[in-house]
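In: Quick one: sequence plus predicted model below, questions after.
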Amino acid sequence: MTTSEQHRVDAEPGTQHVRIVRSGQVVAETRHPLIVSETGLADRFYIPAQDVNFDLLAPTESHTTCPYKGVASYWTFRSGDGAGRDVAWAYPDPLPEVVGIRDHLSFYEDAVDTVVDADRG
């Protein structure tokens, strides 16, 4: 967790079954998402890297800096619609307050379909 007087970032483990799908193809699937809540933004699922099919993705040259999370790296689809534009991001070396997001990716909502099933356990 990181906080300031006006800004907060929380990363909590989720129990949902989350699938990231593009054109009918599963890009990522996990039962261990992180749910990242950040002031002023919608909650986001961050998917463990081991649950992402990197055969479908390629890194881009893009990097941005968030004062609350650190420097983000980006990925694009290797082919088809959306190829060449940033579709997912991660923080390979996040700030200490949010170190739990390391080795997790999140996807732009307009680039994929996110299918969420509630935990049935």
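Out: Great, that's in hand. Note that the structure is predicted; figures quoted are calculated from it, not measured.

In: Going by C-alpha atoms from here, please, whenever you check contacts or count neighbours.
Out: Will do.

In: In contact with P94, which residues?
Out: For P94, the contact set (Cα atoms under 8 Å, 6 or more residues apart in numbering) comprises 69-71, 101-102.

In: Next up, identify which helix or strand the residue nearest the centre of the chain is on.
Out: The centre of the chain sits closest to S106, judged by Cα atoms, centre = their mean, with a distance of 1.2 Å. Under the criterion of DSSP states H and E, S106 resides in strand 104-107.

In: ok, structure two:
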Amino acid sequence: MKAIWNNKIIAESDATVVIENNHYFPHDSIKKEYFKPSETHSNCPWKGEASYYTIEVEGKQNKDAAWYYPEVSDQAITIKNHVAFWKGVEVKS
């Protein structure tokens, strides 16, 4: 699977985990140069508190377009150290 934004592959992995129709990429499969930490957080009743990244490619930013769970609940252990995408990030095989 590949995550693409602004015509750049920002993550690539053969080992994504699908939960709620989102592909979660292993954290070591993201191209870290495109990811900037965000102050945004949200809460999922069964996964835990999510943190976000803003994606920046060639000067363009996509605020909070990637999220991950620094601490996951026991029910979501399969996405520990994984990152998912939205806001126009294309995920395809």
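Out: Perfect, thanks for sending it. All values reported here derive from a predicted model rather than from experimental measurement.

In: Can you give me the TM-score here?
Out: Remark: TM-score between the superposed chains equals 0.90 [TM-score structural alignment, normalised by the length of structure 2]; 91 aligned residues with a Cα RMSD of 1.2 Å.

In: For the contacts of P94 of structure 1, give me TSV that also has distance to V9 of structure 1 and neighbour count.
Out: Shown next, in TSV, are those (distance: Cα to Cα, whole Å; neighbours: other Cα atoms under 10 Å):
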residue	distance to V9 of structure 1	neighbour count
K69	8	21
G70	12	19
V71	15	17
I101	11	25
R102	14	17
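
In: Average offset of the longest strand anywhere in structure 1 relative to structure 2?
Out: The single longest strand within structure 1, with elements called by DSSP state E, is strand 57-66. Compared with structure 2 after fitting, strand 57-66 of structure 1 has a mean deviation of 0.6 Å; criterion: mean Cα distance after the TM-score superposition for structure 1.

In: For that strand, give the aligned segment of structure 2 as residue numbers.
Out: Under TM-score structural alignment, the match for strand 57-66 of structure 1 in structure 2 covers residues 35-44.

In: Touching that stretch from outside, list them.
Out: For stretch 35-44 of structure 2, contacts defined as Cα under 8 Å, 6+ apart pick out 49-56, 64.

In: out of these, which is most surrounded?
Out: In terms of neighbours by other Cα atoms under 10 Å, these top out with I55 at 25 neighbours.

In: is it fair to say that residue lies in a strand?
Out: Yes: I55 of structure 2 forms part of a strand when assessed by DSSP: H, G, I helix; E, B strand; the rest coil.

In: corresponding residue for it in structure 1?
Out: Structural alignment (TM-score structural alignment) places I55 of structure 2 against F77 in structure 1.

In: V87 is in contact with that match, correct?
Out: Yes: using Cα atoms under 8 Å, F77 of structure 1 is in contact with V87, at 7.2 Å.

In: That's all I had, so thanks and see you.
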